[in-house]
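# coordinates for the following, if possible.
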Amino acid sequence: MTDFTGNHILSVNQLDRDAIAKIFETANMMLPYAQRKKRTHVLDGAILGNMFFEASTRTRVSFGSAFNLLGGFVRETTGMSSSALAKGESLYDTARVLSSYADVIAMRHPQSGSVKEFSEGSMVPVINGGDGANEHPTQALLDLYTIEKELTASLQTIDKMHIAMVGDLKHGRTVHSLSKLLAQYKNITFSLISPKALAMPDEIVSVLENAGHKVIITDSIEGNVDADILYLTRIQEERFTSQEEADLYRGQFRLNQQIYTKHCKSNTVIMHPLPRDSRSDANELDTDLNLNPNLAIFRQVENGVLIRMALFALTLGVSDQVSKHESDVHWFSRK
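Below you'll find the predicted structure:
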C-alpha cells in the first residue's frame, strides 16, 4: 500500500515495510497531541462511526480517543443486540446505511471475515478493530511499534531478535497478525509456547518458516523465555465452545517476578495485548511485575492511541496538515 487515502485497513497483509514505516513516522508526529502538549483540529467536523459488535474496552476507547484528539466527533454502536443486525439486517445493508453517517468507520465483530464483508458495502474507509479469531491489524501495528521503540532504547533491532509468544496462540488474533508483520523482518527466532491444543495455527507457522525465521514450538516456559520480547496472551475463553473447555487451560502459564528473574534475561521486555486476566485461577501476568521497568503493557496502550491517530490521518488524507491546525492546551494536563 503506497497511498492510504480512502482505503480500508482490513489486514496486515496489505502492509509492506514501506507502509509500516509510513505509519510509524506519522505516529511519531502524533506524540505532542496524545500527550496533551498541543491540540489539533485537523478533523474538525469529521465523524467516526465506532462500531463494536463484540465486547471491548481498550480498543473501542482508544479508537474514539484517537479520533477526538484529531478534533473529530465519535458516534458509537456497541453490542449486536442494540443494532439492526439483531433484526436480520445484512452486513452489506448496515454498511451502506452507517457509512452515509460517517467519514470513517472502526469496526469489531465476533465472526472472522465479517469486517471485510462489511467494508464491501461501505462508502467510507473501514478499519478492522478485530474480527473473531482472524486478525487485529491495529493491535499488531501498535505491538510492532512498541517492540521497535523498546528495542531501540536498548540499541537493538527487530531483525535478529528473539520473541517468545506464550498462551492461547490458536485463538489469539493479536499474535496471528503480529507474526505476519514480523515475517517481513530478518532472522527472528520465535519461541511459540502453548498447550498443544492451543498451538499457533499451521498456516502462521508456515509463513514464518517460509520467510526464513527460526520457529521453536513447545509447551514449556522453562528454557524458552530468555528472549528479547516476551509476549503473553490470555486464554480466549470467548472462542471456546464452553466455559468448561476454556477452564482446562486457565492458569497453565503464569509470569511473576520470581519466574521472570529465574528464566528471563535482565532486560526482557514484557508485553500483553490486555486485558490481563488477574483472577486468582488465571493470574497470567502477576501484579508484582507492575514496578518492573521492563513491563511494557501500559506503554503499549499509549502507543495504540498514536497508531490509531496515524491511521485516521492517513486514511482521511490529512497527515501533512496536522500541525497546521494546532493550538495550545488550556486545561490541566497529566504529568
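# from here on, contacts and neighbour counts on C-alpha atoms
Will do.
# buried residues, stretch 227-237. List them.
For stretch 227-237, burial by neighbour count (16 or more other CA atoms under 10 Å) applies to 227-237.
# let me see the contact set for the residue most central in space within the chain.
Closest to where the C-alpha atoms of the chain average out (CA atoms, centre = their mean) is residue 139, at 0.8 Å. Taking CA atoms under 8 Å, 6 or more residues apart in numbering, we find residue 139 in contact with 174, 178, 273, 304.
# just give the number of residues close to residue 69.
By other CA atoms under 10 Å, the residues close to residue 69 number 24.
# wait, I meant residue 109
So residue 109, with other CA under 10 Å, has 22 neighbours.
# do I have it right that it meets residue 53?
Yes: the criterion here is CA atoms under 8 Å, and residue 109 meets it with residue 53 at 5.0 Å.
# can you give me the strands for the protein?
Secondary structure of the chain (DSSP state E): strands located at 38-40, 47-52, 73-78, 104-109, 126-131, 162-166, 189-193, 214-218, 229-232, 269-271, 326-328.
# which residues are contacting the second one?
It stands for strand 47-52. 60, 63-64, 67, 72-79, 98-99, 101-109.
# ok, which stretches of the protein are helices?
In the chain, the segments counted as helices under DSSP state H are 17-29, 31-34, 58-69, 91-98, 114-119, 137-153, 173-182, 202-210, 243-247, 257-263, 297-315.
# could you dump those into JSON lines and include distance to residue 129?
Below are those laid out as JSON lines (distance: least, CA to CA, whole Å):
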{"stretch": "helix 17-29", "distance to residue 129": "16"}
{"stretch": "helix 31-34", "distance to residue 129": "20"}
{"stretch": "helix 58-69", "distance to residue 129": "7"}
{"stretch": "helix 91-98", "distance to residue 129": "15"}
{"stretch": "helix 114-119", "distance to residue 129": "8"}
{"stretch": "helix 137-153", "distance to residue 129": "7"}
{"stretch": "helix 173-182", "distance to residue 129": "11"}
{"stretch": "helix 202-210", "distance to residue 129": "20"}
{"stretch": "helix 243-247", "distance to residue 129": "24"}
{"stretch": "helix 257-263", "distance to residue 129": "31"}
{"stretch": "helix 297-315", "distance to residue 129": "10"}
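# would you do the same for the sequence below? I want to compare the two.
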Amino acid sequence: MSVPQQTFLRDAMRRLNMTREAFASRIGVSRRALDTWLLPAESAESRGMPEIVERFVNEILTRPADGQAAQSAYPGSGCPIQFEGRPQLLSVDQFSRESAEDLFRLADIMQPIARRQKISRVLEGAVLGNLFFEASTRTRVSFGAAFSRLGGSVCDTTGFTFSSMAKGESIYDTSRVMAGYVDAMVVRHPERGSVEEFARATNIPVINAGDGPGEHPSQALLDLYTIQREFSRIGKIVDGAHIAMVGDLKYGRTVHSLSKLLALYKNLRFTLISPPTLEMPAYIVEKLGERNHTVVQTTDLREGLRGADVVYATRIQKERFTDESFEGYTPDFQINQALVESVCGPDTMIMHPLPRDGRPGANDLSTDLNHDPRLAIFRQTDNGIPVRMAIFATLMGVENLVGRSMRDANWKSPAYIGVDDAVFHGID
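The predicted structure is shown next:
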C-alpha cells in the first residue's frame, strides 16, 4: 500500500461520504475490526488490514453503487488552487467540495510529518516570505512551521512600522520586490482586498492569511478538516450537521470563510447567535439560503446551542470597530462549562479560532472548559500544520513527491503535546 492504512481508510470513507458504521457494513466487517485498522501503526491496539479488504475497498471506489467511477483524489491526481491562472490562495470561493477534500487527503498524508514522526525535504532551498502587516502569533508561526517542516526556510516581517510601506511604498512595489527575494508569500493585512493586490503583482504563490474583515481561507480549511476528523471519530458526517456560530459574526472573518466552505455540503442547519449589532453579513446568510441550508438567527445563546453538533465561538473583533459600539455583548454570551453541561450533548464539538480572551470578566469562551474533551481548540490549531503543509505542497507543485520523500525523525516527540490533552488527541 503506497499510503498508510489509516490514511487509505479515512480517504475511502470521505470519498464515499460514509460514517464508520456504514462503511464497516459496506465492506462486510465489524465496527470493532475497522476501528483497529484505523488506529495509527504505532498504537498497541492497531491491526493490519487483510489484503483482500484493501482490494475490495479499491474496487468499491472504482465502481461505486451509482455506477459512476469515483474521481481519483489521491495527491498527484491534481488539486489546483488558482487565482486568475496563478497558484495562489485568496478565498475559499476557489474551492469546490471535491477540491477541498482533495486537499484534506494530502493533509492526511502530511500528518506523520506534522506530528514530528517523519521528515520531508521536498521544499529544501525554497524561501517563504511571511508578511504580516497586522499582529499575529498562531497564524504566522503555523505557516512558518508548515513551510519549515517541508524543508524550506522562512523570512518574517511583522507590522507596518518596520515596512517600506510606512514610507509610502505601494502594495504593488512591495509585492514585486519581495517576489524577487522569496519563492512564496503569506500575507496578512488589515484592509479587505489588499492581499489580492499583492497577488496580482506577482506570479509566485501568494496565500491570504487574513485581509481585515474579509476572509481567512486557510483557517476555514483547517476548521473544516478538524470537523471531518472529529466527526469520523464519533461516527458522524458533515452533511446534515447542526452548526452553531456564536459571537462577533459581523467582523469575524473566520466564520465568514467557514460558512462559505460549509455551504458546499448538504442539508446543514446554521444557528447564528450574536447581538443585533454583530449579526452575520447578509450576503453570507443569503448564500447559505441559496444552497437550501436552514439558517436561524437569534440572540438567545442557551436555546441556540441546543442540539448543535458543532459550537464555533468567536471573540469580539474590537480592532475592526470604528464608531460603532458593541453593546449587547454581555456575559450572557459566554460559553462556559455550566452552559455546555446543561444544553450540549456528549459529542458536541466546541471550536474557537483563537486567540480567546481568558481574563476574568471576559465574555469569550471560558477557560473552565479546558479539561472537557469536547473542547477541540487545540486539536484545531494542531491541524493547521498539515493543512498548511498541504496548501504549500499543492501551490508549489510537489504534492506527489511527499509520500515517497519521508524518512523517520531522529528525535522522540511526546505522546501528547499538552498535559491536558484528551486521551484520543492525535491518536484517532
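# reformat the contacts of residue 139 of the first structure as JSON lines; add neighbour count.
Below are those laid out as JSON lines (neighbours: other CA atoms under 10 Å):
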{"residue": "174", "neighbour count": "23"}
{"residue": "178", "neighbour count": "21"}
{"residue": "273", "neighbour count": "22"}
{"residue": "304", "neighbour count": "26"}
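# specify which member of those is nearest to residue 44 of the first structure.
residue 304 (21.4 Å; CA to CA).
# the closest one maps to what in the second structure?
Matched by TM-score structural alignment, residue 304 of the first structure corresponds to residue 384 in the second structure.
# that match reaches residue 222, doesn't it?
Yes: with contacts counted by CA under 8 Å, residue 384 of the second structure reaches residue 222, the gap being 5.4 Å.
# state the distance from the corresponding residue of the second structure for residue 152 of the first structure to residue 35 of the second structure.
Using TM-score structural alignment, the partner of residue 152 of the first structure in the second structure is residue 232. Distance, residue 232 of the second structure to residue 35 of the second structure, using CA to CA, to the nearest Å: 11 Å.
# and residue 248 of the second structure, by the same measure?
Separation of residue 248 of the second structure from residue 35 of the second structure (CA to CA) stands at 39 Å.
# the more surrounded of these two?
Using other CA under 10 Å as the criterion, residue 248 of the second structure and residue 35 rank with residue 248 on top: 25 against 18.
# the more buried one matches what in the first structure?
Under TM-score structural alignment, residue 248 of the second structure pairs with residue 168 in the first structure.
# how about stretch 126-135 of the second structure, aligned to which bit of the first structure?
So stretch 126-135 of the second structure is aligned with residues 46-55, judged by TM-score structural alignment.
# now do stretch 175-192 of the second structure
The aligned range for stretch 175-192 of the second structure is 95-112, by TM-score structural alignment.
# one more: stretch 285-304 of the second structure?
Mapped onto the first structure using TM-score structural alignment, stretch 285-304 of the second structure spans residues 205-224.
# and what of stretch 34-43 of the second structure?
So stretch 34-43 of the second structure sits over no part of the first structure, by TM-score structural alignment.
# got a list of what residue 105 of the first structure touches?
Residue 105 of the first structure neighbours (CA under 8 Å, 6+ apart): 48-51, 99, 124-127.
# cool, and residue 163 of the first structure?
Neighbours of residue 163 of the first structure in contact, by CA under 8 Å, 6+ apart: 188-191, 227-231.
# before we move on, back to that, show me what counts as buried in the match of stretch 126-135 of the second structure.
By neighbour count on 16+ other CA under 10 Å, the buried set for stretch 46-55 of the first structure is 46-54.
# and for stretch 201-210 of the first structure?
Neighbour count says stretch 201-210 of the first structure has 204-205, 207-208 buried, by 16+ other CA under 10 Å.
# same check on stretch 315-330 of the second structure?
Quick answer for stretch 315-330 of the second structure (16+ other CA under 10 Å): 315-317, 326, 329.
# nearest to residue 22 of the first structure among the strands of the first structure would be which one?
When those are compared by CA to CA, strand 126-131 sits nearest residue 22 of the first structure, at 16.7 Å.
# corresponding residues in the second structure for that closest one?
By TM-score structural alignment, strand 126-131 of the first structure lines up with residues 206-211 in the second structure.
# that stretch against the first structure, how far on average?
Superposing on the first structure places stretch 206-211 of the second structure at an average distance of 0.4 Å from its equivalents, by mean CA distance after the TM-score superposition for the first structure.
# my read: residue 158 of the first structure touches residue 145, true?
No: here residue 158 of the first structure does not reach residue 145: they are 10.3 Å apart, not a contact under CA under 8 Å.
# how many residues are close by residue 91 of the first structure?
Taking other CA under 10 Å as the criterion, the count of residues near residue 91 of the first structure is 20.
# check contacts around the counterpart of residue 180 of the first structure in the second structure.
Counting by TM-score structural alignment, residue 180 of the first structure corresponds to residue 260 in the second structure. By CA under 8 Å, 6+ apart, residue 260 of the second structure lies in contact with 92-93, 284, 287-288.
# cutoff 10 Å now
91-93, 95, 217, 220, 284-285, 287-288 (CA atoms under 10 Å, 6 or more residues apart in numbering).
# likewise for residue 117 of the first structure?
By CA under 10 Å, 6+ apart, residue 117 of the first structure lies in contact with 90-92, 95.
# out of those residues, which is nearest to residue 286 of the first structure?
The closest of these, once distances to residue 286 of the first structure are taken by CA to CA, is residue 91, at 40.1 Å.
# my read: the closest one touches residue 119, true?
Yes: with contact defined as CA atoms under 10 Å, residue 91 of the first structure counts as touching residue 119 (8.7 Å).
# got any residues that touch both of those two?
Common contact partners of residue 91 of the first structure and residue 119 (CA under 10 Å, 6+ apart): none.
# related to what we said a few turns ago, between the strands of the first structure, which one is closest to residue 285 of the first structure.
strand 229-232 (7.9 Å).
# how big is the offset of that closest one relative to the second structure?
With mean CA distance after the TM-score superposition for the first structure, strand 229-232 of the first structure departs from the second structure by a mean of 0.3 Å once superposed.
# what's that strand packed up against?
Here strand 229-232 of the first structure touches helix 137-153, strand 162-166, strand 189-193, strand 269-271, going by 3 or more CA pairs under 10 Å, 6 or more residues apart in numbering; DSSP states H and E.
# give me the mean distance between the shortest one and the second structure.
Once the two models are superposed, strand 269-271 of the first structure sits on average 0.3 Å from its counterpart in the second structure (mean CA distance after the TM-score superposition for the first structure).
# and for the longest one?
Here helix 137-153 of the first structure, set against the second structure after superposition, deviates by a mean of 0.7 Å using mean CA distance after the TM-score superposition for the first structure.
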